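S.K.: return a 3D structure for these sequence lines:
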Amino acid sequence: MSEPDVYRSPQAVARAISDAAQAAARRSGRPVGQIVRQEDYRRFLARVFIHGDGEARWVLKGGNALLARVPEARTTRDVDLLGRVEDLDDAQRELELLVSEDLGDHFTFALSRTKDQGRGDAQPYLVGRRLVFDTRLGTKKRGPISVDLVVGTQPIGQIRSRKPQDILGLSKLPNAVYQLYPIEDHIADKVCAMLESHAGGMPSSREKDLVDLVIMALVDDGWAIEAGSLRQALRIESRRRKLDLPDRLVAPSSWGSGYASQVKQTAAQGFATVEAAMGLMRDFLDPVMAGVAAGRWDPRSRRWG
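M.R.: Okay, the predicted model is just below:
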């Protein structure tokens, strides 16, 4: 008798995720709970993108966009979504409807609270909304999913379709092709967040952004980064934030321990210190910021050309 192509009960899903996560943890050294949590995010995002219409109405940003390409990227606590509509309320209603769909995986997501967000660290010129969804597998409550939702902005680079890297290999759980925020825009967001000063002239404390930049410089998955497009994204993002774009990237002198703790067990762990990471940035970003880079970035040779 053949195996059913779906899990018959929530308990069977929970057991399959737990077993696969333990195996993945042995391979990667990452905590089991962290891997299980990422599968909860995948269950949520499958609902957002399962009926993709080819128009990229929803675009995944932030850490989960990087994790979709690189399973060894830094884990994240939130889902960052761009709704390509003008009205935030309309986007929220549409998202609620999407994630309420039954995909046969025994997960449910229900909006529990919202909070309008003003200017934040990531992209301070945007106004968005934090949505928190209660998550259940059958009747058992799991950790809530927090979504940072923004609307109305147009990225500079090309939105790409990508099926997420699946380290658990659970073929009975439905997945979808994601629409991912352009890599040039993602890099520009991170660079400008590093450059910004905050209240009292305090420098950025977002050492995690440097981890992400190292990973984006190293990933070799056929998604080419064009020097001209990246330069344009940096110019536009810095203008939006009212920043003067320098001709090289400098990390705040206070950075060190935060970076070192967050780079562990990621694809960037070979660049274990801020000094090592900034050495890579001298090749990756400084030529673009100075306007002298041309062609495409080669993550193998770590050169433009």
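
S.K.: could you use CA atoms for every contact and neighbour count after this?
M.R.: Fine.

S.K.: what residues sit buried inside the helix or strand encompassing Ala14?
M.R.: Using DSSP states H and E, the element containing Ala14 is helix 10-28. By neighbour count with 16 or more other CA atoms under 10 Å, helix 10-28 contains the buried residues Pro10, Val13, Ala14, Ala16, Ile17, Ser18, Ala20, Ala21, Gln22, Ala24, Ala25, Ser28.

S.K.: likewise for stretch 149-156?
M.R.: Using 16+ other CA under 10 Å as the test for burial, stretch 149-156 gives Leu149, Val150, Val151, Pro155, Ile156.

S.K.: in strands only, show me these.
M.R.: If you go by DSSP state E, the buried residues of stretch 149-156 have Leu149, Val150, Val151 in strands.

S.K.: hmm, the last one is touching Gly83, no?
M.R.: In this case it means Val151. Yes - the pair Val151 / Gly83 is scored as a contact, 4.9 Å apart, by CA atoms under 8 Å.

S.K.: shared neighbours of those two, anything?
M.R.: Counting by CA atoms under 8 Å, 6 or more residues apart in numbering, the common neighbours of Val151 and Gly83 are Ala91.

S.K.: okay, the buried residues of stretch 149-156 in CSV with distance to Asp5 next?
M.R.: Below are the buried residues of stretch 149-156 laid out as CSV (distance: CA to CA, whole Å):
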residue, distance to Asp5
Leu149, 33
Val150, 36
Val151, 37
Pro155, 38
Ile156, 41
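
S.K.: in a markdown table: the ones in strands among the buried residues of stretch 149-156, plus distance to Gly104.
M.R.: A markdown table is the format used below for these (distance: CA to CA, whole Å):
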| residue | distance to Gly104 |
| --- | --- |
| Leu149 | 26 |
| Val150 | 29 |
| Val151 | 30 |
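
S.K.: now the other sequence, so there's something to compare against:
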Amino acid sequence: MRYKEPESFRAALEARIRQGAEGQQDLARQRRTVAFDRFLSRLAVTKHQAWVLKGGAALEFRMPQLARATRDVDLSLASDMDPADVLVTDLDGDPFGDHFSFAVTRRRELSENAERGPIVRLSIDALIGVRVFEKFVVDIVRAADGSPSSEFVELGRVVSFADLPLVDLPVINLRTHWAEKLSAYLTRYEDRPNTRVKDLVDLVLLIEYGLLPEAELYAEVLATFKNRDQQIPKGPLPSMANEWAVPFAKMASELTLTTKDSVSAHAAVETFWRRAVNNAVPPTGGDISTH
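M.R.: Here you go, the predicted structure:
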């Protein structure tokens, strides 16, 4: 049924969230998921269709029962305009009659990131009526030339009780996603250790989800590393398994991963990558694993 007043919609929504949540941690995750869903639904119905969902939120909407929980939204924008200006324009109004609105409360320009390029980070308040429902962060990067080939995720099911329409939003394809995760996993910093355990978790998750080590995946890895001016290791992939043993085991225990320890996880990534290399056609006169 449709809800004419914000407070009646909010009461019905929160009752359903409480009913479906398994503990306080899951309650918080479900609230974020609803806020993400209504936020992203607005970007899905823009005329310019320039937004692509990336990162952990992309995995959450692809595989809600399998992916790790994420606290922010990563987007790429295929536009030369200022990302914050485009976002504010696209969030204007209530195209669904869901009583949600979104306010940008803070903007930060992050220094250029070797993995992702320049990032605009926005703090967002999600409101129902005049009351804040949830707060989250959005990171926006400019889409690479040609933009990542995309698939779609369906939005709107979390509020289907209110007879709101389902919409589709472009999402980074799985091969590109795996390539970007591999790039992040292999990145080493001069001034600090790499602590992005979630990248190894996501690499394994995508493998267990059914991603295939095809030549097309190899091509995506090459394109991603070239775009980031990053070298693919000639030999075995550098491992963070020893350093990440404890946090990886904790994260894996919270998911349905078959791979439960970091050593096995790194081995799975190594094997998967070598299979992709072997399935690719070697460039003339070159070493396929390093170009």
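
S.K.: need the residues that contact stretch 58-71 of the first structure.
M.R.: By CA under 8 Å, 6+ apart, stretch 58-71 of the first structure touches 48-49, 73-76, 78-84, 159, 162-167, 178-181, 186, 219, 221, 267.

S.K.: now do stretch 72-88 of the first structure
M.R.: 34, 38, 41, 56-64, 66-67, 91, 128-129, 145-154, 211-212, 215, 262-263, 265-268.

S.K.: now restrict these to buried residues only.
M.R.: 38, 41, 56, 58-64, 66-67, 91, 128-129, 145-151, 211-212, 215, 262-263, 266-268.

S.K.: what's the PyMOL syntax to select whichever of the contacts of stretch 58-71 of the first structure are buried?
M.R.: This is the PyMOL syntax for the buried subset of the contacts of stretch 58-71 of the first structure, where burial follows 16+ other CA under 10 Å:
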select buried, resi 48+49+73+74+75+76+78+79+80+81+82+83+84+159+164+166+167+178+179+180+181+186+219+267
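
S.K.: which ones among the contacts of stretch 58-71 of the first structure lie within helices?
M.R.: The helices, defined by DSSP state H, take in Val48, Phe49, His186 from the contacts of stretch 58-71 of the first structure.

S.K.: separation between whatever residue of the first structure lines up with Val73 of the second structure and Glu207 of the first structure?
M.R.: Using TM-score structural alignment, the partner of Val73 of the second structure in the first structure is Val79. In this view, Val79 of the first structure and Glu207 of the first structure are 19 Å apart by CA to CA, to the nearest Å.

S.K.: then Lys141 of the first structure?
M.R.: 32 Å.

S.K.: can you get me the start-to-end distance on stretch 257-268 of the second structure?
M.R.: Using CA to CA, the end-to-end distance of stretch 257-268 of the second structure comes to 12 Å.

S.K.: ranges for the helices of the first structure?
M.R.: 10-28, 32-49, 62-69, 88-99, 183-195, 207-218, 227-240, 257-262, 274-284, 286-289.

S.K.: which part of the second structure lines up with the third one?
M.R.: Put plainly, it is helix 62-69 of the first structure. Taken onto the second structure by TM-score structural alignment, helix 62-69 of the first structure occupies residues 55-62 there.

S.K.: superposed on the first structure, where does the matching stretch end up, distance-wise?
M.R.: In the superposition with the first structure, the average deviation recorded for stretch 55-62 of the second structure is 1.0 Å (mean CA distance after the TM-score superposition for the first structure).

S.K.: pull the residues that contact stretch 149-163 of the second structure.
M.R.: Contacts of stretch 149-163 of the second structure (CA under 8 Å, 6+ apart): 1-3, 9, 13, 34, 37-38, 40-41, 52, 58, 61-62, 164-173, 176.

S.K.: can we see that at 7 Å?
M.R.: By CA atoms under 7 Å, 6 or more residues apart in numbering, the surrounding residues in contact with stretch 149-163 of the second structure are 1-3, 34, 37, 41, 61-62, 164-173.

S.K.: check contacts around Ala188 of the first structure.
M.R.: Counting by CA under 7 Å, 6+ apart, Ala188 of the first structure has contacts Ala233, Leu234, Glu237.

S.K.: which of those residues are retained in the second structure?
M.R.: Contacts conserved in the second structure for the contacts of Ala188 of the first structure, using both residues aligned by TM-score structural alignment, their matches' CA atoms under 7 Å: Ala233, Leu234, Glu237.

S.K.: what subset of those is buried?
M.R.: Ala233, Leu234, Glu237.

S.K.: corresponding residue for the second one in the second structure?
M.R.: Using TM-score structural alignment, the equivalent of Leu234 of the first structure in the second structure is Val221.

S.K.: which non-adjacent residue is nearest its match?
M.R.: The spatially closest residue to Val221 of the second structure, leaving aside those adjacent along the chain, is Ala179, at 4.6 Å (CA to CA, 6 or more residues apart in numbering).
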